[in-house]
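Trainee: requesting a structural model of the entry that follows:
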Amino acid sequence: MDFSLILVLLTFAMGFIWALDVALLRGQRAARAAAAGEGAEPPREPALVEFSRSFFPVVLAVLLIRSFLFEPFRIPSTSMMPTLRVGDFIFVSKFSYGLRLPVLNTEIAALGRPERGDVAVFRLPSDPGTNYIKRVVGVPGDVVSLRDKRLWINGQPVPLELTDEIERVECGGFWFDARVAYETLNGERHRVFLGAQRDRSSPFLDRPVPAGQYLVMGDNRDCSRDGRIIGYIPEDSLVGEAVRIWMNWDAEAGRPLWHRIGNRIE
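Mentor: Alright, predicted model coming up:
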């Protein structure tokens, strides 16, 4: 079940129980206590009411923060290496691309839209219960191409600086050597991995990105199920912009990689 739905239901249930007690049940308990006389022990607050009164503010705060400010996510795959690694825990800004009601996903305030180079979290259009994270490489109207590992946008090559650095990368149980390069989108420089595979053909490249939709790719270009396969991402599938790594846990080392904690996602 959708965690946002669980939070909404819990908030409503606890708020209703607390309000019902304030409006009706508390007065009935006070009346019974008065009728019993001064020496009688006052009736205790029901456990469910006490629980709801205590935890309603906490659950409401979590719902509001998670829905409108920041939501935590964990990186499960290597598709965004070297920018994000398996074991990174990140914060996603929920207001970067507009405020939306939880569960209904209805936009209530248009505060911004994705730009080229943003690292965005979105719901997979074919499976809204699954979240993906990729880099935005094409906004509405852009024509994105991939030639010899280099992105071209609207007929212009995206700046790409190759390095001599090689990193061994796992991809679906297989390992390959990836070259580290620096790509610049919208004036922001970030690292990407380039393997030896040929550029993928795709029906979503070399054509204008439709209005209200976006084209995304993983920074690990030869190991990413991204817009080249899943197609364009509609605005109403956007969750938010990945902004910072708040925790890391390296499963192989059995410890955090301290140098990654707190890093801004570029």
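
Trainee: from here on, contacts and neighbour counts on C-alpha atoms
Mentor: Will do.

Trainee: list the buried residues for the longest helix belonging to the chain?
Mentor: Ranked by residue count, the top helix of the chain under DSSP state H comes out as helix 47-68. By neighbour count on 16 or more other CA atoms under 10 Å, the buried set for helix 47-68 is V49, S52, R53, F56, V59, L60, V62, L63, R66, S67, F68.

Trainee: repeat for stretch 175-182
Mentor: Buried residues in stretch 175-182, counted by 16+ other CA under 10 Å: F176, A178, R179, V180, A181.

Trainee: and stretch 239-250, by the same measure?
Mentor: For stretch 239-250, using 16+ other CA under 10 Å, the buried residues are V239, G240, E241, A242, V243, R244, I245, W246, M247, N248, W249.

Trainee: as a markdown table, the buried residues of helix 47-68 with distance to L185 would be great.
Mentor: What follows is the buried residues of helix 47-68, written out as a markdown table (distance: CA to CA, whole Å):
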| residue | distance to L185 |
| --- | --- |
| V49 | 54 |
| S52 | 49 |
| R53 | 49 |
| F56 | 44 |
| V59 | 39 |
| L60 | 38 |
| V62 | 34 |
| L63 | 34 |
| R66 | 29 |
| S67 | 29 |
| F68 | 27 |
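
Trainee: and the closest residue to C171 other than its chain neighbours, what is it in contact with?
Mentor: Sequence neighbours aside, C223 is the residue nearest to C171 in space, at 5.9 Å (criterion: CA to CA, 6 or more residues apart in numbering). Going by CA atoms under 8 Å, 6 or more residues apart in numbering, C223 touches T78, S79, C171.

Trainee: cool, S93 as well?
Mentor: With the criterion set at CA under 8 Å, 6+ apart, S93 makes contact with L69, F70, E71, G240, E241, A242, V243.

Trainee: for comparison, sequence B:
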Amino acid sequence: MSEKAEKKQSALWENVKVIVQALLLAMVIRTVLFQPFTIPSGSMMPTLLVGDYLFVNKFSYGYSKYSLPFSPNLFSGRILQFSEPKRGDVVVFRLPPNPDVDYIKRLVGLPGDRIQVTNGVLFVNGQPVPKQPDGAFTSDYRADPGSNVPVFRETFDNGVTFDTLDQSPDSRGDNTREFLVPEGHYFMMGDNRDNRWIAVSMLVSCLPKI
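Mentor: Okay, here's the model as predicted:
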């Protein structure tokens, strides 16, 4: 092999090594630190809009085997957990029946909490969550595009504040039975209360508690 050919081959291998190293680094960052996520639906309007692009923090709640590619059974429970899920956190999660689909909702109920909505007001453990008018949102998701939807500012007892939408004041989500959140579960709601507003689910990426 000529010297010129050897240099060309060496340069090729160097390029391959750089590409492989970059891919491995990207995989580590995506698995351990941050993962890009695109908002798939309007369930979190007005906080997050369809198509919004964000990076999800992967390390705050620690890691389980489900945090790793192919979910290898290397350990049980959670490791390197820096904090517990808190009321008001916006969480990306997957449900056990359909682990390939990502959901994004706001955590409103902790294990043992009682959750209910009465006349459009969220109650946590029998106490109404303060709700004040906060302007209007121009919606593209109703039969009348461009119409203004009332926005309300809600505040949890831990000081977390956020805006919600109430597109249909008489929707079935405005009056519900009381839900008791089981141990090992969290109660999730979208900020757009009329768009698939409730999901009671075990957060595989946050549980079991250890």
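
Trainee: TM between them?
Mentor: Superposed pair, TM-score by TM-score structural alignment, normalised by the length of the second structure: 0.79. Supporting alignment: 194 aligned residues with a CA RMSD of 2.9 Å.

Trainee: related to what we said a few turns ago, in strands, which of the contacts of C223 of the first structure appear?
Mentor: Judged by DSSP state E, strands contain the following of those: C171.

Trainee: dump the contacts of C223 of the first structure into TSV; add neighbour count as well.
Mentor: Below are the contacts of C223 of the first structure laid out as TSV (neighbours: other CA atoms under 10 Å):
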residue	neighbour count
T78	21
S79	27
C171	15
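
Trainee: which one of the contacts of C223 of the first structure sits closest to L185 of the first structure?
Mentor: S79 (18.2 Å; CA to CA).

Trainee: that closest one maps to what in the second structure?
Mentor: Correspondence of S79 of the first structure to the second structure, assessed by TM-score structural alignment: S43.

Trainee: neighbouring contacts of the helix or strand following the longest helix of the first structure?
Mentor: Downstream of helix 47-68 of the first structure, the first helix or strand assigned by DSSP states H and E is strand 70-74. Contacts with strand 70-74 of the first structure, where a contact means CA under 8 Å, 6+ apart, come from I65, G87, D88, F89, I90, F91, V92, S93, K94, F95.

Trainee: ok, E165 of the first structure to N131 of the first structure distance?
Mentor: 31 Å (CA to CA, to the nearest Å).

Trainee: equivalent analysis for I108 of the first structure, please.
Mentor: I108 of the first structure is 22 Å from N131 of the first structure, by CA to CA.

Trainee: so I233 of the first structure sits right up against P125, yeah?
Mentor: Yes: contact criterion CA atoms under 8 Å: I233 of the first structure and P125 qualify, at 7.0 Å.

Trainee: who has more neighbours out of these two?
Mentor: Between I233 of the first structure and P125, I233 has the larger neighbour count (other CA atoms under 10 Å), namely 23 against 17.

Trainee: quick revisit: dump the buried residues of stretch 239-250 of the first structure to a markdown table, plus distance to L20 of the first structure and secondary structure.
Mentor: Converted to a markdown table, those look like this (distance: CA to CA, whole Å; DSSP: H, G, I helix; E, B strand; the rest coil):
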| residue | distance to L20 of the first structure | secondary structure |
| --- | --- | --- |
| V239 | 35 | strand |
| G240 | 36 | strand |
| E241 | 39 | strand |
| A242 | 40 | strand |
| V243 | 41 | strand |
| R244 | 41 | strand |
| I245 | 42 | strand |
| W246 | 39 | strand |
| M247 | 41 | strand |
| N248 | 43 | strand |
| W249 | 44 | coil |
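
Trainee: quick one on the thing from earlier: who has more neighbours, E165 and N131 of the first structure?
Mentor: Remark: of E165 of the first structure and N131, N131 carries more neighbours, 15 against 10, as counted by other CA under 10 Å.

Trainee: how near is that one to F73 of the first structure?
Mentor: Taken as CA to CA, the span from N131 of the first structure to F73 of the first structure is 9 Å.

Trainee: got it, and S202 of the first structure?
Mentor: 29 Å.

Trainee: in terms of neighbours, single out the busier of these two.
Mentor: Neighbour comparison, S202 of the first structure and F73: the larger count goes to F73, with 17 against 14 (by other CA under 10 Å).

Trainee: any idea how far the more buried one is from N154 of the first structure?
Mentor: 33 Å.

Trainee: since that was my last question, I'll sign off now.
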